[in-house]
Structures are given as C-alpha cells and as structure tokens.
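# return a 3D structure for these sequence lines:
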Amino acid sequence: MIFRRLNEVIGTERDVKADNGNWVSRRLLLAKDGMGFSMHDTTIFAGTKTYIHYANHLEAVYCVAGKGEIEDLETGVTTQLEDGVLYALNGHERHYLSASEDMRMICVFNPPITGREVHDENGVYPLLQA
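Next comes the predicted model:
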C-alpha cells in the first residue's frame, strides 16, 4: 500500500515547476510506483495560457478549485473549467489551457510518467522509461 502526503512532496524532486512559470505539478504517483498510471496535484497559475499536446499520453483532469478554460484546437470548442469539471484527452487533442484564477487540478496520465517530464517546444511530454 502506498501513502503519500502532498506536504511531503512539496520541495522534493516530485515537485516540478514549468520553466515558463505557468504551472507547478506535484507528482503523487509515478511510473516507478507500479500502478500503471501517474497522478499529479497541479496548479495552473492565474493569467497564464499553455499550449499542450500529449502525443504520447492519455490524460484525465479533474478541477477541484479555481477557474479557467480549455480550448480544443482540433474542434475550436472552448469549455469553461471550474471546481467539479473533468475533461479527458482521449484523442491526444492539441489544446490551450488558460487560467483566470489559480486552478488546482488532479491529473492522471497513462502511460504513467517518470516524473522528469516537462513540455517540449511542441507541448509534448516525451515518452520516457522509468
């Protein structure tokens, strides 16, 4: 059984900040934990807009605080995000994620990430081995 507390992750190698300052991701479960998925507690900071394209991963995101929006660049549809809204990128959709308030998101990735990933110039997390 695995137990992990958020306050024990903050300030460790599992506490990953975007180079551009748009977000911070606290990686609660990683590939090496052997669960078949990874789980993150991520804050998207107010006033930011991030281009993302998870070409190598599926992601489900549950917003638990804050407000923002996701713009699906495949369809042009923009959806408002707030506490209680889930979205799942089941088709590797290219998108913009924008926050009007700090948004706290619970994110699940499949395949699981190793913890070293950050978005590359194309908004992609590389597929790394644990």
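# from here on, contacts and neighbour counts on C-alpha atoms
OK.
# correct me, but Glu101 touches Gln80?
No - Glu101 lies out of contact with Gln80 (Cα atoms under 8 Å); the separation is 12.0 Å.
# now for the residue nearest to the spatial centre of the chain: which residues touch it?
For the chain, the residue sitting closest to the mean C-alpha position, by Cα atoms, centre = their mean, is Cys107 at 5.2 Å. With contact set as Cα atoms under 8 Å, 6 or more residues apart in numbering, Cys107 has these partners: Met39, His40, Asp41, Thr42, Glu59, Ala60, Val61, Tyr62.
# the structure of the following sequence is requested for comparison with the preceding one:
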Amino acid sequence: MIVRNLEQAAEAGRKIVSPDGNWDSTRLLLKEDGMGFSFHITTIFAGADFDMHYQNHLESVYCISGEGEVESREDGAVYPIMPGTLYVLDQHDRHTLRAKSEMKMACVFNPPLHGTEVHNSEGAYELEAEPIQQTT
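Here you go, the predicted model:
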C-alpha cells in the first residue's frame, strides 16, 4: 500500500514548478511506484494561457477548484472548466489551457511520468526523464 500526503510530498521534492511560471505540480504517484500511471495535483495560476501537445502521453484532468477553459487547437472548440469538470486528452490533442482564476487540477498520465518533467518547446513531456531525487 502506498499512502502519501500532498504537503509532505511537496516538501519531499515531488513538487515541480514550471520554468514559465504558469503552473506547479506535486507528483503523488510516479513511474517508480509501479502503478502504470502517474497522479498529480497541479495548480494552474490565474492568467496562465499556454499551448500543450502531449505527444508521448495521454492525460485526464479533473478540476477541483477555480475556473478557466481548454481550447482544442484541432477544431477551435472551447470548453469551460469549473469544479467538477473532467477533460481527457485521449488523442494526443493539441490544446490551449487558460486560467481565469487559480485552478487546482487532479491529473493522471499514461504512461506515467518519472517526476522531473516540464513542457518542452512543443508543449509535451519527454517520454524518458530523470526520476525525482527524493529527500527523506
């Protein structure tokens, strides 16, 4: 059994901050945990507006708090995001995420992330990254 606390995980080095300042993500489950997916609690900061294209991963995102929108760059459809909304990037969808207010999101990635990933120039995570070096 794996039991983790969000605050303790962040303090143990599992919190990653995006270089561009759009988000931070505490990675509660990673590849090394052997579950076949990773699970993160991600904060998207108010005013963030950025493009992503997860070429190597599928992702599901559940909004816990805050409001924003996700736009499909394939067809231009815009979907509001508010608490209780789930969106699933099941086709490696090119998308733009916009935060009207700070949003807390629960995110699942398949295949699982190693832990240190941040978006590359195409808005994707690399398939193979360095594992987080855990502190005790």
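# re the thing from before, anything in contact with each of Glu101 and Gln80 of the first structure?
What both Glu101 of the first structure and Gln80 touch, as defined by Cα under 8 Å, 6+ apart, is the set Lys67, Gly68.
# so for these two, which sits in the more crowded spot?
Legend: neighbour count by other Cα atoms under 10 Å for Glu101 of the first structure and Gln80, higher for Glu101 (16 against 12).
# find the nearest non-adjacent residue to the more buried one, please.
Ala46 (4.3 Å; Cα to Cα, 6 or more residues apart in numbering).
# gap between the one you found and Ala88 of the first structure?
22 Å (Cα to Cα, to the nearest Å).
# wait, which of the contacts of Cys107 of the first structure is closest to Leu97 of the first structure?
Val61 (11.4 Å; Cα to Cα).
# name the element the spatially closest residue to the residue nearest to the centre of the first structure that is not a sequence neighbour belongs to?
Among residues not flanking Cys107 of the first structure along the chain, Val61 sits closest, at 4.5 Å (Cα to Cα, 6+ apart). Remark: Val61 of the first structure resides in strand 58-65, with elements defined by DSSP states H and E.
# and the helices in the second structure?
For the second structure, the helices defined by DSSP state H occupy 6-9.
# number of nearby residues for Arg27 of the first structure?
So Arg27 of the first structure, with other Cα under 10 Å, has 26 neighbours.
# wait, what's in contact with Gly84 of the first structure?
Tyr62, Cys63, Val64.
# show me what contacts the residue nearest to Ala106 of the second structure when sequence neighbours are not counted?
Distances taken as Cα to Cα, 6+ apart place Ile41 nearest to Ala106 of the second structure, at 4.7 Å, with adjacent residues excluded. Listed by Cα under 8 Å, 6+ apart, the contact set of Ile41 of the second structure reads Ser25, Thr26, Arg27, Leu28, Lys104, Met105, Ala106, Cys107.
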